[in-house]
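1. Below is the sequence, then the predicted model.
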Amino acid sequence: MDNHRVIYSEMNLAKNSKRQQRKSKDSKSSISETEQEITYVELNLQNAAEDLRGDDKSYQCKDLLFPPEKLTAGILGIICLVLIFKMVNPNSYDCGCCPEEWFTYSTNCYYISKEFKTWNESVMACASNNSNLLYIDNEEEMTFLDSLILQSWIGVFRNSSGHPWVALHGSTFELQIAETEYKYNCAMLHDGSLRSDGCESSKRYYCKHSFRSKAS
């Protein structure tokens, strides 16, 4: 009888041992599957992050290009700000002289910037001094101003290559502006002539305003 109990106990122990082994294998198998799932998720996240970075770069590259619609909207916004500024600050130079650091030519005052700015920034900088980004009235004025600095922005732009050049005050610009290979939409004074250039490039600029002489 005792021998039967011993044999029965040993069989139970063997069964329990096998069950534990099975459980151990099952748990290892489930751990392995979980690890595989985690690795899969990590790979997916990594791939998604790389895709986002790739998309970011493509968006950045796209943002570096300035479609005509964005350029036009930006320029029109700048012009509106300039007009509002002039309405709020309607001061004119009636003393027959120019402010300090400005110079006189004919009946106008001019300021040559020391810093380099984009076309839009130049427009705003001149507006803050109650003046306009340079508008050239004639070739004589252009020749004189060109002798002072090599290149500068002027207050002339166009919406796109298929549109006419216009001044900030809205009139069509009559002087010839040379085209460049890339058909830019902002105008500059360069080496005795006028030519187009990219509005986002940085250059020096002229500000200009007229004055009335003192009454004698």
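-> The structure has been received and is ready for your questions.
2. all contacts plus neighbour counts: C-alpha atoms, from now on.
-> Noted.
3. Output the contacting helices and strands for the longest strand along the chain.
-> What stands out as the longest strand in the chain, according to DSSP state E, is strand 151-157. Contact here means 3 or more C-alpha pairs under 8 Å, 6 or more residues apart in numbering; DSSP states H and E; on that basis strand 151-157 packs against helix 119-128, strand 132-133, strand 166-167, strand 186-190, strand 206-210.
4. Which strands or helices does the first one pack on?
-> Of the remaining helices and strands, those touching helix 119-128 by 3+ C-alpha pairs under 8 Å, 6+ apart are helix 68-88, strand 132-133, strand 151-157.
5. Dump the ones you listed into CSV; add distance to Leu52 as well.
-> Shown next, in CSV, are these (distance: least, C-alpha to C-alpha, whole Å):
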stretch, distance to Leu52
helix 68-88, 25
strand 132-133, 42
strand 151-157, 37
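6. any idea how far stretch 158-167 is from the chain center?
-> Relative to the chain's own centre, stretch 158-167 is displaced by 21 Å; criterion: C-alpha atoms, centre = their mean, to the nearest Å.
7. this is the comparison structure:
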Amino acid sequence: MYFRATLRKSECGAVSAQEVNGMSLGVRVAETSEIRQSADILMKASISWQPNNGTHNKSSLENFVSHLRKFMCKPRDSKITGNFSCRLCPQNWSLHENKCYWVSKERRTWHKGKEDCTAKLSHMVVIQNQEEVAFIQSITDGAQLLWIGLEATFPEKKWTWIDGSPLDDKLFQDLGPVETNCCGRLNGDQLISEVCSTIAAWICETKALLI
């Protein structure tokens, strides 16, 4: 199955003047802001923690993880007991499989959106399968034009995701000739080639934290 893709040749190649949470058994979403804030703290702590920080820090982090599991990791079947693991996302992010997604409310250029994702310790979304496209549609009502982590690279003249992987022509149809100053936008299930300095909302992704 292909998702539609279109190329706007008149816009690409020219600079625009416009400034322009889950485990297999399930997970219970905590409603209290305190628990959500704790999850944010844990996400940051897991990134900054290093093994040589000492056994005390490691023990404290493990205790904190165990505490969070009691509140956030619950099986769908209430008859099942035990200490279960689950995946967590930062506050206001949406969990799908092993990734967390955040959709902006602002509109910026592709490069500004990329910078914002980096500041959030994440990166622009890299779409890997049809299920991911469907999920993004579900959290954006399928109507919002979104910058994604796809750009035209030179001198290779290829469409490349920001993680270095090529655009899968089995997932999206060919966008056509690669032009300078072009980036990828998602409009529902349609992939659009657009001048990078156009303003639009954007979507970030980061790996969900397994606790």
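-> Everything's here; your move. Worth saying up front: this structure is predicted, and the values here are computed from it rather than measured.
8. Report the TM-score for the pair.
-> The TM-score (TM-score structural alignment, normalised by the length of structure 2) is 0.53; 130 aligned residues with a C-alpha RMSD of 3.3 Å.
9. thinking again about what came up before, state the span of structure 2 onto which the longest strand of structure 1 is aligned.
-> Counting by TM-score structural alignment, strand 151-157 of structure 1 pairs with residues 145-151 of structure 2.
10. Where does stretch 88-96 of structure 2 end up in structure 1?
-> Aligned using TM-score structural alignment, stretch 88-96 of structure 2 spans residues 97-105 in structure 1.
11. buried ones in the matching stretch?
-> Cys97, Cys98, Thr104 (16 or more other C-alpha atoms under 10 Å).
12. Then stretch 63-73 of structure 2?
-> Val65, Ser66, Leu68, Arg69, Met72, Cys73.
13. Among those, which are located in strands?
-> Per DSSP E, the subset of the buried residues of stretch 63-73 of structure 2 in strands is empty.
14. Just send those back as a markdown table, with distance to Ser122 of structure 2 too.
-> Shown next, in a markdown table, are the buried residues of stretch 63-73 of structure 2 (distance: C-alpha to C-alpha, whole Å):
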| residue | distance to Ser122 of structure 2 |
| --- | --- |
| Val65 | 22 |
| Ser66 | 25 |
| Leu68 | 23 |
| Arg69 | 24 |
| Met72 | 23 |
| Cys73 | 24 |
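15. Next step: these restricted to helices.
-> Val65, Ser66, Leu68, Arg69, Met72 (DSSP state H).
16. Tell me the spacing between the spatially most central residue of structure 1 and Lys57 of structure 1.
-> The centroid of structure 1 falls nearest to Leu64 when counting by C-alpha atoms, centre = their mean (6.7 Å). In this view, Leu64 of structure 1 and Lys57 of structure 1 are 11 Å apart by C-alpha to C-alpha, to the nearest Å.
17. number of nearby residues for Ala200 of structure 2?
-> 20 (other C-alpha atoms under 10 Å).
18. give me every residue that touches it.
-> Val20, Glu106, Arg107, Arg108, Thr109, Trp110, Leu145, Leu146, Trp147 (C-alpha atoms under 8 Å, 6 or more residues apart in numbering).
19. now the end-to-end length of stretch 126-143 of structure 1.
-> Span of stretch 126-143 of structure 1 from end to end, C-alpha to C-alpha: 21 Å.
20. What is the nearest of the ones in helices among the buried residues of stretch 63-73 of structure 2 to Trp202 of structure 2?
-> Of all these, Met72 has the smallest distance to Trp202 of structure 2: 28.6 Å, by C-alpha to C-alpha.
21. burial of the nearest residue to Ile78 of structure 1 once chain neighbours are set aside, as a residue count?
-> Nearest residue to Ile78 of structure 1, sequence neighbours excluded (C-alpha to C-alpha, 6 or more residues apart in numbering): Asn120, at 6.7 Å. By other C-alpha under 10 Å, the residues close to Asn120 of structure 1 number 20.
22. and what of Gly198 of structure 1?
-> Residues near Gly198 of structure 1, counting by other C-alpha under 10 Å: 16.
23. Show me what it lines up with in structure 2.
-> In structure 2, Gly198 of structure 1 lands on Val195 (TM-score structural alignment).
24. Roughly how far does that match sit from Cys182 of structure 2?
-> 5 Å.
25. Over to Lys70 of structure 2?
-> Counting by C-alpha to C-alpha, the gap from Lys70 of structure 2 to Cys182 of structure 2 is 47 Å.
26. Going along the chain, name the helices of structure 2.
-> Using DSSP H, helices in structure 2 cover 33-48, 55-72, 110-119, 130-140.
27. between those helices, which gets nearest to Gly164 of structure 2?
-> That would be helix 110-119 among those, by C-alpha to C-alpha, at 14.6 Å.
28. Narrow the contacts of Ala200 of structure 2 to just the buried residues.
-> Applying 16+ other C-alpha under 10 Å to the contacts of Ala200 of structure 2 flags Arg107, Arg108, Thr109, Trp110, Leu145, Leu146, Trp147 as buried.
29. Quick one: map the third one onto structure 1.
-> In structure 1, the residue paired with Thr109 of structure 2 according to TM-score structural alignment is Thr118.
30. who touches its match in this structure?
-> Cys199, Glu200, Ser201, Ser202, Lys203.
31. dump the residue contacts of the third one.
-> What that stands for is Ser201 of structure 1. Lys117, Thr118, Trp119.
32. Quick check: it vs Ser131 of structure 1, distance?
-> Counting by C-alpha to C-alpha, the gap from Ser201 of structure 1 to Ser131 of structure 1 is 22 Å.
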